[in-house]
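In: Here's a sequence, model it:
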Amino acid sequence: MVGRMSKRLKLHGFNNLTKSLSFNIYDICYARTEEHRSEYIEYIDEAYNANRLTQILTDVANIIGANVLDISRQDYDPQGASVTMLISEEPIATEKIGYTEEGPGPLPETVLAHLDKSHITVHTYPESHPQSGLSTFRADIDVSTCGRISPLRALNYLIHSFESDIVIMDYRVRGFTRDIRGKKHFIDHKITSIQNFLSKDTEERYQIMDVNVYQEYLFHTKMLLKNFDINNYLFGMGVNDYTPRELVRIEKLLKREMFEIFYGRNMNKT
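Out: Down below sits the predicted model:
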């Protein structure tokens, strides 16, 4: 049984490893009135509707070299959208496609690779708090591939597609594949950190932290935008519409919200 399986692997080069990237982004703003909060949700729903998300995922499929087999998309009432895309392999274009060294992946460009039984999904979650004035947009994207290429190749494109205050990423290699002698291989490419696949401009813009479990091939990286300009966080109104004291309070509120999401715990109010 093992011999027949090894022979088939040798002939076809099929790779049973599943490489999954979970990519979560958060965009945060302050909207003082209920009207402004509703307008923020409407703005997000329009900016990241199912059609726009489909285009982003189609670009991801092109980057990792996949044929799109089927697309299911939905805009929800009152808010949010989802897209699920089934993808399959394209022919292997070059032996250099597989990851043997860590390094940033490209921005949008066509790359051919071997993929099978793969999918890409995205779900959006706009929400607002009626008392604090905080509004948060979250998008969850999962790219799962079987084959020689890692979905990390599309990471930089995804980061550039969603201008985000916080980015949380998980990458895991699951299952195993066998070589022609029957030996199991639980990973087929070098990785010490998701950070090593980020472009230089991303590294410069974000505070980055890792929590990795190397023996389980589980890599976790989260990023928090370094520079804070309150002008970028006021929706529906500008800095001239607030007193200096109000701006200090709003900045403290926004930063606490960001820190709580980044560290995954509630902080004491001061």
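In: Please count neighbours and contacts with C-alpha atoms only from this point.
Out: Fine.
In: Let me see the ranges of the strands in the chain.
Out: Secondary structure of the chain (DSSP state E): strands at 18-30, 66-75, 81-89, 115-128, 134-147, 166-174, 177-178, 184-185, 206-210, 218-225.
In: Next, the angle strand 166-174 makes with the last one.
Out: Right, strand 218-225. Regarding strand 218-225 and strand 166-174, their directions subtend 170 degrees when assessed with axes from the mean of the first three to the mean of the last three Cα atoms, to 10 degrees.
In: Give me the distance from strand 218-225 to the chain's centre.
Out: Centroid separation for strand 218-225 versus its chain: 10 Å, with Cα atoms, centre = their mean, to the nearest Å.
In: do the second one as well
Out: Taking the mean C-alpha point of strand 66-75 and that of its whole chain, the gap between them comes to 17 Å (Cα atoms, centre = their mean).
In: Buried ones in it, by neighbour count?
Out: Taking 16 or more other Cα atoms under 10 Å as the neighbour-count basis, strand 66-75 is seen to contain the buried residues 66-68, 71, 73, 75.
In: quick one more, to check against the first:
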Amino acid sequence: MKKNPEQRIELHGFNNLTKSLSFNMYDICFTRTKEEREAYIEYIDEEYSAERLTKILKNVSDIIGAHVLNIAQQDYVPQGASVTVLVSEGPIVEVPTESFHESPGPLPDNVVMQLDKSHITVHTYPEYHPSDGISTFRADIDVSTCGEISPLKALHYLIHSFDTDIMTIDYRVRGFTRDKDGKKLFIDHNISSIQNYIPEEIKKDFDMIDVNIYQSHIFHTKCRIRDFDLNNYLFGYTKDELTKAEVEEITEKLTTEMDEIFYGTNMN
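Out: Sure thing, here's the model as predicted:
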């Protein structure tokens, strides 16, 4: 079998490049009353409890071939949850050749990769506008690995695990490792865009923007859901129960909220 150039490189010691993936997702909802807002927050806290988030992170650790050393999880009052998974090297059964290619990673039912790791964390932030009827749920997931595979291989599963309107994804390779002659290697795989790790059936649903600094091995992709159906953003009722004026007002509030998050600026 012909090997990729990356596989033929002989290292001095182990591969100690650190590859960090930050996946930030947002779910937007319109809540007319205090009761609706409290019900939405309760739903989010139940849907994304520390227990369920722990299961998601365990599956991520399987995908990147990690051995779990310790798990710390916490549900917060009045809302939100956090999970931290400390992971270590797993037995390398076979060089994961597919990890060198820009392509979506597997889902948990077909995981075969094993390699070195460090940690995975998630924090959730349910919140709401004090007077405008907008409720927003944000989850921040960080996957940091050492070894041959990129944590971007977990991105497909992370998107699969959350109902997202907006995603902000950052990937960075830090540090360096050395080949057997002492030459520094600041990255050990080719990457042109985070988008190449997202399946086509998901990409067609989002508008995307890339901001990449190739010479620094920093990659950034923002995704905003393309099709807007107001019924997906109402909690406990449908738009058929609203007047035309209400539909227009709520639609404007929701789309403005999504634009502000996507572009990272307040809009008048």
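In: any chance of the strands of the first structure in a markdown table, with distance to K7 of the first structure too?
Out: Conversion of these to a markdown table gives the following (distance: least, Cα to Cα, whole Å):
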| stretch | distance to K7 of the first structure |
| --- | --- |
| strand 18-30 | 21 |
| strand 66-75 | 26 |
| strand 81-89 | 21 |
| strand 115-128 | 19 |
| strand 134-147 | 18 |
| strand 166-174 | 22 |
| strand 177-178 | 10 |
| strand 184-185 | 14 |
| strand 206-210 | 40 |
| strand 218-225 | 30 |
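In: Quick one: closest of these to R249 of the first structure.
Out: strand 18-30 (11.1 Å; Cα to Cα).
In: other SSEs contacting that closest one?
Out: Using 3 or more Cα pairs under 8 Å, 6 or more residues apart in numbering; DSSP states H and E as the contact criterion, the neighbours of strand 18-30 of the first structure among helices and strands are strand 134-147, strand 166-174, helix 244-263.
In: I'd like these as a markdown table, with distance to M5 of the first structure appended.
Out: As requested, these are exported to a markdown table (distance: least, Cα to Cα, whole Å):
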| stretch | distance to M5 of the first structure |
| --- | --- |
| strand 134-147 | 17 |
| strand 166-174 | 19 |
| helix 244-263 | 45 |
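In: tell me the contacts of S135 of the second structure?
Out: With contacts defined as Cα atoms under 8 Å, 6 or more residues apart in numbering, S135 of the second structure is in contact with 28-31, 37, 40, 126-129.
In: can you do 7 Å?
Out: For S135 of the second structure, the set of contacting residues under the criterion of Cα atoms under 7 Å, 6 or more residues apart in numbering consists of 28-31, 127-129.
In: Over to I198 of the second structure?
Out: Residues in contact with I198 of the second structure, defined by Cα under 7 Å, 6+ apart, are 104, 156.
In: Ok, D70 of the first structure next?
Out: Applying Cα under 7 Å, 6+ apart, we find D70 of the first structure in contact with 85-86.
In: try L86 of the first structure
Out: With contacts defined as Cα under 7 Å, 6+ apart, L86 of the first structure is in contact with 68-71, 118-120.
In: What is the neighbour count of the nearest residue to it once chain neighbours are set aside?
Out: Ranked by Cα to Cα, 6 or more residues apart in numbering and with sequence neighbours excluded, the top spatial neighbour of L86 of the first structure is H119, at 4.5 Å. Summarising burial for H119 of the first structure: neighbours were counted as other Cα atoms under 10 Å, giving 24.
In: H119 of the first structure reaches E89, doesn't it?
Out: No: here H119 of the first structure does not reach E89: they are 11.0 Å apart, not a contact under Cα atoms under 7 Å.
In: Go ahead and confirm E102 of the first structure touches S199.
Out: No: here E102 of the first structure lies out of contact with S199, judged by Cα under 7 Å, at a distance of 11.6 Å.
In: re earlier: nearest to I194 of the first structure, out of the strands of the first structure?
Out: In terms of Cα to Cα, the element of these nearest to I194 of the first structure is strand 218-225, at 6.4 Å.
In: Does anything pack onto that closest one? Which helices or strands?
Out: Helices and strands touching strand 218-225 of the first structure, by 3 or more Cα pairs under 7 Å, 6 or more residues apart in numbering; DSSP states H and E, are strand 166-174, strand 206-210.
In: which one of the buried residues of strand 66-75 of the first structure is nearest T18 of the first structure?
Out: The shortest separation between T18 of the first structure and any of these is 14.9 Å, and it belongs to A66 (by Cα to Cα).
In: residues touching that closest one, list them.
Out: Contacts of A66 of the first structure were listed using Cα under 7 Å, 6+ apart, and they are 87-90, 115.
In: what two of those residues are the furthest from one another?
Out: Farthest apart among the contacts of A66 of the first structure by Cα to Cα are I87 and E90. That separation is 9.6 Å.
In: where do the contact lists of the two overlap?
Out: Shared contacts of I87 of the first structure and E90, counting by Cα under 7 Å, 6+ apart, come down to 66-67.
In: So between those two, which is more surrounded?
Out: Neighbours of I87 of the first structure and E90, each counted by other Cα under 10 Å, are more numerous for I87; the result is 23 against 16.
In: so how far is I64 of the first structure from that one?
Out: Distance, I87 of the first structure to I64 of the first structure, using Cα to Cα, to the nearest Å: 10 Å.
In: now swap in L198 of the first structure and tell me
Out: When distance is defined by Cα to Cα, L198 of the first structure is 16 Å away from I64 of the first structure.
In: and if you look at T58 of the first structure?
Out: Counting by Cα to Cα, the gap from T58 of the first structure to I64 of the first structure is 10 Å.
In: who has more neighbours, these two?
Out: I64 (28 against 18).
In: That one reaches V111, doesn't it?
Out: Yes: counting by Cα under 7 Å, V111 is a contact partner of I64 of the first structure at 5.7 Å.
In: what's the first-to-last distance across stretch 183-196 of the second structure?
Out: Distance across stretch 183-196 of the second structure, first residue to last, is 29 Å (Cα to Cα).
In: Kind regards, and thank you for your time.
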